[in-house]
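1. Predicted structure and sequence below. I'll ask about it afterward.
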Amino acid sequence: MLKLLERDGPIAGRAVAPTLTVLRRNDLEPPGGAMSPVTEAADAAVASVLRRVRARMRAWSASGDERATSWSAWLERTVVRPLVGGGVVDAARLDVPEVPEQRRMVGSAEAAGMCLDLAVELAEAAARDARPEVLEACAGALRLLTLTDASTATGDDSSARRARLLAALDVLAAVPAGRVTVSHDGPYLAAGPGVTAMVDWLGQRLDPPPVVALCRCGASAAKPWCDGSHADTGFSGATRDDRVPDRLDTYPARQFEITDNRGLCAHSARCTDGLPTVFRAGEEPFVAPAGGRADDILRAVQACPSGALGAMLEGRRAAALVDSDREPSIEVSRDGPYRLTGGIAVVDAEGRPEPRPVGYSPEHASLCRCGHSTNKPFCSGAHWHADFHDPVPGDDPTLFAWAGGYPALLRTTRLFYERHVADDDLLAPLFARMEPDHPERVASWLSEVFGGPELYSQRYGGYARMISQHIGKHLTEAQRSRWITLLVRSADEAGLPSDPEFRAAFAGYLEWGTRIAVENSTEGAAPPEGMPVPRWWWVCDATPAARPSALPGAEPQDVPEVSTPADDEPVGFAAHVRGLFRPRDRGSMRFVFDLWECDDVAEHADEILGRLRDGSMPCDGPWPEDRVAVFARWIDDGRRP
C-alpha cells in the first residue's frame, strides 16, 4: 500500500509533515475519565470526515455499482462499527441530513480521495491516542484505501495528504520489531516492521499497510484481514478453564536440558515429524533426550513455532541456543495460527504485555487464528479439531505451492548443508567456502524454478549468477550423484510431499539441473548467455490430485451411483448430478473445488458445463450427450441440492 502512496513523491513530503507525539489513552484522560480537548478534537475531526465519506459512499452504492456496494459495506463493518461501538464517535453525528453536495454520486477516483482523507484523520488520531477502537478503524480505512487504489485519489493537495498519512503511519509503526495488540473480543491490531514483512504460508509477501486488523475469530470472509465478523458471531477472546495446564517440564540431556510446556504447544508436529525418536507423539515421557544427536535436538527446538520447546543451561533459559536471529515477520500459516518471529511484542488492549506461559520464547510465538483455542490469544492446536481452513486457491498448484513454498524448501536446504554436506567427504571440500546464507540462496533458486516468486532473480541476480557459481569447478559425476542423494534425504527429513507425482518432478529437476551444472563446470565450457531461470512443472501434467490413491481410506467409500432423472422429474444434485462425477474426476479438481459438494459445483456450474460441452472435462474423454444434458437441466432447474 505504501507503494501506492509514494507515486506522487511524498517521500520528500515527509520532511515537512507535522510531527506527531504518541500519547496513550491514559495520558489523555484527566481524573474522572473525561476526554481531553485533544482527543475530543481528534474524534470530532474523524466524525466529520466519516460522515461525508459515508454519505457519499451510500449515494454511490445506491446507483447499483458493485464496487461501491462492496466498499460501503467494508466501511460500515470495519470503520463505523468499532468507532461507534467503542464510543469514539457518536452515532448521531453520522446521521445528520446530508447537503446536496454529499448526495451526489461519485466516481472511483473521488472515492479514493475521500478514503484518503478518512485514512489521514484516523491514522493521526491513532498516532495520538492508540485506543484499540481507533486502531481497528484505522486498519479498516487503510484496507479500504488499498481497495479503492490510493494512487487514483484526486485533488490539488493529494501529495500533502499522502505525506500526512505517511507521517502518521511512521509514528504508529515506530516499534523496533513491531507490536500486536490483542483487542477485547476483537481482532489482533498489528503495527510495525513485522507487519510490513508479513508473508503467507508459502513465504510470499502480502504487502499490507503498516497497521492492520487481523482476524482471530476465524469467520472473516477476507482472511487474514478482519471484516468485522467477530461482532456478528459473538466471539470471545477469553482463555478457557479447560486449557492444558501451564507447566514447564524439563528433560536432562548431555549438554543441556530440554524444556517443554504442553500448555503452550500449538501442535505444528514439526518436532514429532522431524525427530520422532526424541519427540514421541502419544508416549510418555514425551521427550526422550537419548533418542537423537544434540544438534538435531536443538534444530528441532529452534523449529518449534510456538515456543513450547526450549533449552536450559545451569537452570536458566538458554536463549542463545534456541532463539534464532530473525527479522520481524508475521506468517499466516496454512489453515493454522499466525506465527510471529523476530521479537514482535504482544500486548493487551491496555498496552500491557500479554501474560505468557512459563518457558516462552520472546523471539517467536503462535497466535490463534481459528477462534477456538483454549489458550487465547495463543494457539492451542484447536484448528485441527475445529476443521479450520483457508479459502482454497483457484489455480492449479505449482510445484512450489505443493512443496510448501519457501519455508519448506528452506528447511530442506538447511538440513542439507548443515547436517549432511558438512560431514560428507565428497561435498564438504566443495562447499568449504560457501557464504553463510547459501541455504537461503538455494531455497530461493528452487522456489523460483518450481513456479514461485522470482526470489533468486530479485535477491541474487538470476540465471547468470547461478551459472557463474559452477564455472571452473570441475564437478565430478560422483559429486553430482551424492548431491542428489543427500538432497532427497533432506527433503524426506524436512517433510516435503512424498507423493509419486511430486517426487517424480522433484527428482527430474535435480537430475536435469545437476547434469547441466557438471557440463558448465568443465574446462572451456561456454554456457549460453541471456538464458532465463528455468520453470519446472509436473511430469506430463500429472498432478497428485489427478490420480485416485491406492491407499486404504484415501477415497470415500460412498461412491455415488448414477441415476438418470425422468423427463418430468426435477433434477437434484444429490439424486442425479453428484453421481456423474467419478472419484478420479473429483480428485483432479479437488485442489480448486469439490465436485461432490453441491455448493461448490453450483458456484462453478457454468464453467463446468462449458468444459463438459467442449470435451475438456474430464481429461480422459468427453461425457456422453445424455449426461451433459442432465447437468444442463440441473442448472436450468435452479441448481437444486
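-> Thanks, I have the structure now. Residues are numbered from 1 along each chain as shown.
2. Please make it C-alpha for all contacts and neighbour counts, starting now.
-> OK.
3. Which residue is the nearest non-sequential neighbour of residue 527?
-> residue 520 (6.2 Å; Cα to Cα, 6 or more residues apart in numbering).
4. The one you found sits in which helix or strand?
-> Per DSSP states H and E: residue 520 is located in helix 500-521.
5. same question, residue 283
-> Residue 283 is located outside every helix and strand, with elements delineated by DSSP H and E.
6. And for residue 180?
-> strand 179-182.
7. So what's the gap between that strand and the chain middle?
-> 17 Å (Cα atoms, centre = their mean, to the nearest Å).
8. The residue nearest to residue 527 contacts residue 464, correct?
-> No: with contact defined as Cα atoms under 8 Å, residue 520 does not count as touching residue 464 (11.7 Å).
9. For the helix holding residue 520, list every residue counted as buried.
-> Residues of helix 500-521 classed as buried: 501-503, 505-506, 509-510, 514-515, 517-521 (neighbour count, 16 or more other Cα atoms under 10 Å).
10. Could I get the residues you listed in JSON lines, plus columns for distance to residue 299?
-> Shown next, in JSON lines, are the buried residues of helix 500-521 (distance: Cα to Cα, whole Å):
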{"residue": "501", "distance to residue 299": "29"}
{"residue": "502", "distance to residue 299": "26"}
{"residue": "503", "distance to residue 299": "25"}
{"residue": "505", "distance to residue 299": "28"}
{"residue": "506", "distance to residue 299": "25"}
{"residue": "509", "distance to residue 299": "28"}
{"residue": "510", "distance to residue 299": "26"}
{"residue": "514", "distance to residue 299": "28"}
{"residue": "515", "distance to residue 299": "32"}
{"residue": "517", "distance to residue 299": "30"}
{"residue": "518", "distance to residue 299": "32"}
{"residue": "519", "distance to residue 299": "35"}
{"residue": "520", "distance to residue 299": "35"}
{"residue": "521", "distance to residue 299": "33"}
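11. Of the residues you listed, which is the nearest to residue 575?
-> residue 501 (33.9 Å; Cα to Cα).
12. which residues in the stretch 1-150 of the chain form helices?
-> For the stretch 1-150 of the chain, applying DSSP state H, counting those that start in this stretch gives helices covering 2-5, 10-13, 25-28, 37-62, 66-75, 81-85, 91-94, 100-103, 108-128, 132-148.
13. looking at these, which is closest to residue 196?
-> helix 2-5 (9.6 Å).
14. Can you list the buried residues in that closest one?
-> By 16+ other Cα under 10 Å, the buried positions in helix 2-5 come out as 2, 5.
15. Packing partners of it?
-> Contacts defined by 3 or more Cα pairs under 8 Å, 6 or more residues apart in numbering; DSSP states H and E place helix 2-5 against no helix or strand at all.
16. by contact count, what packs against the strand holding residue 180?
-> Using 3+ Cα pairs under 8 Å, 6+ apart: strand 179-182 touches strand 188-191, strand 345-348.
17. Nearest approach to residue 456 belongs to which of those strands?
-> strand 188-191 (28.4 Å).
18. Got another one to weigh against that:
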Amino acid sequence: MTDDNSAQGPNQSPNVERHKRKRIVVRRSGPYELEPGIAIVDHLGVPVAAEAPVRLCRCGQSQTKPFCDDSHVARGFTDARDPRRVPDKLEVYAGQQAFVFDNRGTCAHSAFCTDRLNSVFHLGEEPFVAPSGARLDDLINAVRRCPSGALGIGIGPERDADLSDTSRPPQIEISKDGPYRVTGRVELVDEGGTPVAQNAGASQEHASLCRCGSSLNKPFCSGMHWNVGFHDPVPDPLREPTLFEWAGGYPALLDMTRIFYSRYVPEDPLLSPLFAEMSPDHPERVAAWLSEVFGGPRLYTERYGGYRRMVSQHIGKEIRPEQRALWATYMVQSADDAGLPSDPEFRAAFVAYIEWGSRIAVENSGADAKPPPNMPVPRWWWVCNATPAARPSAIADDAQAVSETGVAWPGPDEAVQFEQHIRPLFRPMDRSSMLFAFDLWKEEDVARHSRQILARLEAGTMPCDGAWPAEQVALFARWAGAVKAPA
C-alpha cells in the first residue's frame, strides 16, 4: 500500500532543467535521429532496446518499425507540411478558476481530453472548451495528459508552464498504431541544428510526432494515422494477454495511481495521515509494483528493490482495517476514473489482487509482525481462468449465437464477401477477446491473420467456448483461400 522512501526514482528528475536539453534531429524527408540518453518505451511502458545511433521511421513504411530501414527513399517520402492542415490558431477560453488554451492545429486527436473530461472538452461542439465544467485539479490533469501539447492552462490569460507541464526525464513512447509521444523537454532541430518551429501555445515539454507518414502538419502528428489505417505489426496475436497488457500497461496504471494519490488521499481523514510523508514519486512506485504483479516487466524490482523493499515500507505502520478498506475502495474508483477496462474478467482479477494485497499489507504492518524474508514479487493472473474469452456475454447482442444471426450463405459459384458472409461469423465476445491484438470485424486484420485463424478453427480451439460447425469452418477456408493478405 505504501512506499514512502524519499529517494528519487527514475520517473522524477528535479534537475532535468539544469542540464542541456536532449535533441531529436528531424532529417529532411527522412527519419528522426535521437541523441543518446532519450529512453524509448512501447505503448505499455516497456523499454525498447535500440542500438546507437537510433533512427526512428517516420514514413510509415519501414518493415522494422519503429526503426528506419530507409523505406522513405524508395517511397519518395516528403516531409512538407500540407496546405490542408488545420490553421495555427491559439484559442483562449476563460473560466471561473482558470484560462484554458487550445490550438486545434497542434492536436493529434488522441481523445484523452474528450474521453476523460467531457464536461469540459466537447467533441464536435462549439465552444470546444468549457473551463468551468470541472475542478481545477481535474483541468490541470487533463491538460498535462494531452500528448500533443495542444492544451495549456493558466490562472491568468497566459499559459503557465508550471501548471501545464510536468518535469520528466527525456522519453519517447511508441503509441499503439499512432504517433511517437515525446516527453521531457526534448528539443526538435533540423539537420543544421535550427529548432523546428512549433505552433502558437505548444508545450515545450511534450509533443506528438508523426510516424504514419501522412500527417498534414509534419513533423507533428495531425491524427491522420486514423484516416490511413496505420497499424503496427501484431506479435503473436493468439497469445492470451497478461493483466498488465489488458489494463493498458504502465501508463494506464500510472494514470490510475496519480488520480488516487492526488484526488482521494489528501481529502480523506483516515488515509491522509498514512501517506503524509510519502515521496513525490510515490504514484510511480505503486504503478511499477502493480505492473510487475500483473505480469509486466520487473519495473519495481529493477527500479526500487523488489519484494523486500515493498514489505519494509509497511513494517510498523499498524494499518487499521478501516484504512485498508478505504484504500481498496478508492483504488477501484480510481481505476474507473482512469478508464481501465471494465469487463468482469479484468475487474475480478484486479479487485482480487487489491483485496489480497492490501490485507497482506495490514498483516505485515502489525506491531509484532515478522514478514517472511526473500519472498518473490507476486504474479497475478486471470481469476480461475476467467479470461476475456472464457464466457458468452449476457448483453443482448453478445448472447446471439452464430446460428441466430441470419448469416447469408453464398451460392456455390458466388464470391465470399467479408462483410456479408465472414464478419457475422464472429460474435461480439469473439471480437472483444482479440481486440488487444487485432479486430475480427475488420477485413484487413482478418486477412492478415487468416492462416493462423483458420488453423485454430480447424483444430477446434477457437472460439474458446466451443468449436465452429464444419460448414462454418469450410466457409472461412473458402474465403481465406481467395483473399490476398495485405502486405
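-> Thanks, I have the structure now. No experiment lies behind these values; they were computed from the predicted model shown.
19. picking that back up, mind checking what the residue nearest to residue 527 of structure 1 lines up with in structure 2?
-> Aligned by TM-score structural alignment, residue 520 of structure 1 pairs with residue 364 of structure 2.
20. any idea how far its match is from residue 355 of structure 2?
-> 14 Å (Cα to Cα, to the nearest Å).
21. Next: residue 147 of structure 2.
-> From residue 147 of structure 2 to residue 355 of structure 2 the distance is 33 Å (Cα to Cα).
22. Then residue 376 of structure 2?
-> Residue 376 of structure 2 is 19 Å from residue 355 of structure 2, where distance means Cα to Cα.
23. So what does residue 352 of structure 2 match up with in structure 1?
-> Under TM-score structural alignment, residue 352 of structure 2 pairs with residue 508 in structure 1.
24. Just list the residues touching that match, thanks.
-> Neighbour list for residue 508 of structure 1: empty [criterion: Cα atoms under 8 Å, 6 or more residues apart in numbering].
25. Apply 10 Å and report the result again.
-> Contact analysis of residue 508 of structure 1 by Cα atoms under 10 Å, 6 or more residues apart in numbering lists 502, 536-539.
26. Which member of the residues you listed is positioned nearest residue 437 of structure 1?
-> Distances from residue 437 of structure 1 to the contacts of residue 508 of structure 1, taken by Cα to Cα, are shortest for residue 536, at 23.9 Å.
27. was I right about residue 58 of structure 1 contacting residue 67?
-> No: Residue 58 of structure 1 lies out of contact with residue 67 (Cα atoms under 10 Å); the separation is 11.5 Å.
28. any shared contact partners between these two?
-> Contacts common to residue 58 of structure 1 and residue 67, judged by Cα under 10 Å, 6+ apart, are residue 73.
29. Mind checking which of those two has more residues around it?
-> Taking neighbours as other Cα atoms under 10 Å, residue 58 of structure 1 and residue 67 compare with residue 58 leading, 20 against 14.
30. Can you tell me how far that one is from residue 545 of structure 1?
-> For residue 58 of structure 1, the distance to residue 545 of structure 1 (Cα to Cα) stands at 45 Å.
31. and the residue lying closest to residue 121 of structure 1 once chain neighbours are set aside, how far is that from residue 260 of structure 1?
-> For residue 121 of structure 1, ignoring the flanking residues on the chain, the nearest one in space by Cα to Cα, 6+ apart is residue 46 at 5.6 Å. In this view, residue 46 of structure 1 and residue 260 of structure 1 are 48 Å apart by Cα to Cα.
32. my read: residue 83 of structure 2 touches residue 217, true?
-> Yes: counting by Cα under 10 Å, residue 83 of structure 2 touches residue 217, with 8.9 Å between them.
33. of these two, who's got more company?
-> Between residue 83 of structure 2 and residue 217, residue 217 has the larger neighbour count (other Cα under 10 Å), namely 27 against 9.
34. Residue in structure 1 paired with that one?
-> So, by TM-score structural alignment, residue 217 of structure 2 is matched to residue 375.
35. what sits against that match?
-> With Cα under 10 Å, 6+ apart, residue 375 of structure 1 has these contacts: 237-246, 263-266, 357, 367-368, 381-382.
36. among these, which ones are buried?
-> 237, 263-266, 357, 367-368, 381-382.
37. Keep only those of those residues that are in strands.
-> Using DSSP state E, residue 367 are the members of these that sit in strands.
38. Including distance to residue 164 of structure 1, could the buried ones among the contacts of residue 375 of structure 1 go into a markdown table?
-> Formatted as a markdown table, these follow (distance: Cα to Cα, whole Å):
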| residue | distance to residue 164 of structure 1 |
| --- | --- |
| 237 | 34 |
| 263 | 45 |
| 264 | 41 |
| 265 | 43 |
| 266 | 41 |
| 357 | 40 |
| 367 | 32 |
| 368 | 34 |
| 381 | 42 |
| 382 | 42 |
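39. hmm, which two among the buried ones among the contacts of residue 375 of structure 1 are most spread apart?
-> Checking these with Cα to Cα, the most distant pair is 237 and 265, at 18.2 Å.
40. The helix or strand encompassing residue 464 of structure 1 packs against which elements?
-> Using DSSP H and E, residue 464 of structure 1 sits in helix 463-468. Helices and strands touching helix 463-468 of structure 1, by 3 or more Cα pairs under 10 Å, 6 or more residues apart in numbering; DSSP states H and E, are helix 438-449, helix 455-460, helix 500-521.
41. coming back round to it: and which of the buried ones among the contacts of residue 375 of structure 1 is nearest to residue 289 of structure 1?
-> Taking Cα to Cα as the measure, residue 289 of structure 1 lies nearest residue 265 of these, at 18.4 Å.
42. Tell me the counterpart of that closest one in structure 2.
-> So, by TM-score structural alignment, residue 265 of structure 1 is matched to residue 107.
43. Setting aside sequence-adjacent positions, which residue approaches that match most closely?
-> Nearest one to residue 107 of structure 2, counting by Cα to Cα, 6+ apart, is residue 150 at 5.4 Å.
44. what's near enough to touch that neighbour?
-> Residue 150 of structure 2 touches 90, 101-109, 143, 199-203, 206-208, counting by Cα under 10 Å, 6+ apart.
45. Buried ones among the residues you listed?
-> 90, 101-109, 143, 199-203, 206-208.
46. Tell me which of those residues fall in helices.
-> residue 143 (DSSP state H).
47. what's the counterpart of the residue nearest to residue 121 of structure 1 in structure 2?
-> So, by TM-score structural alignment, residue 46 of structure 1 is left unmatched.
48. Average separation of the helix holding residue 520 of structure 1 from the aligned part of structure 2, please.
-> Following the fit onto structure 2, the mean deviation recorded for helix 500-521 of structure 1 is 1.4 Å by mean Cα distance after the TM-score superposition for structure 1.
49. corresponding residues in structure 1 for stretch 47-61 of structure 2?
-> Residue span in structure 1 matched to stretch 47-61 of structure 2, by TM-score structural alignment: 205-219.
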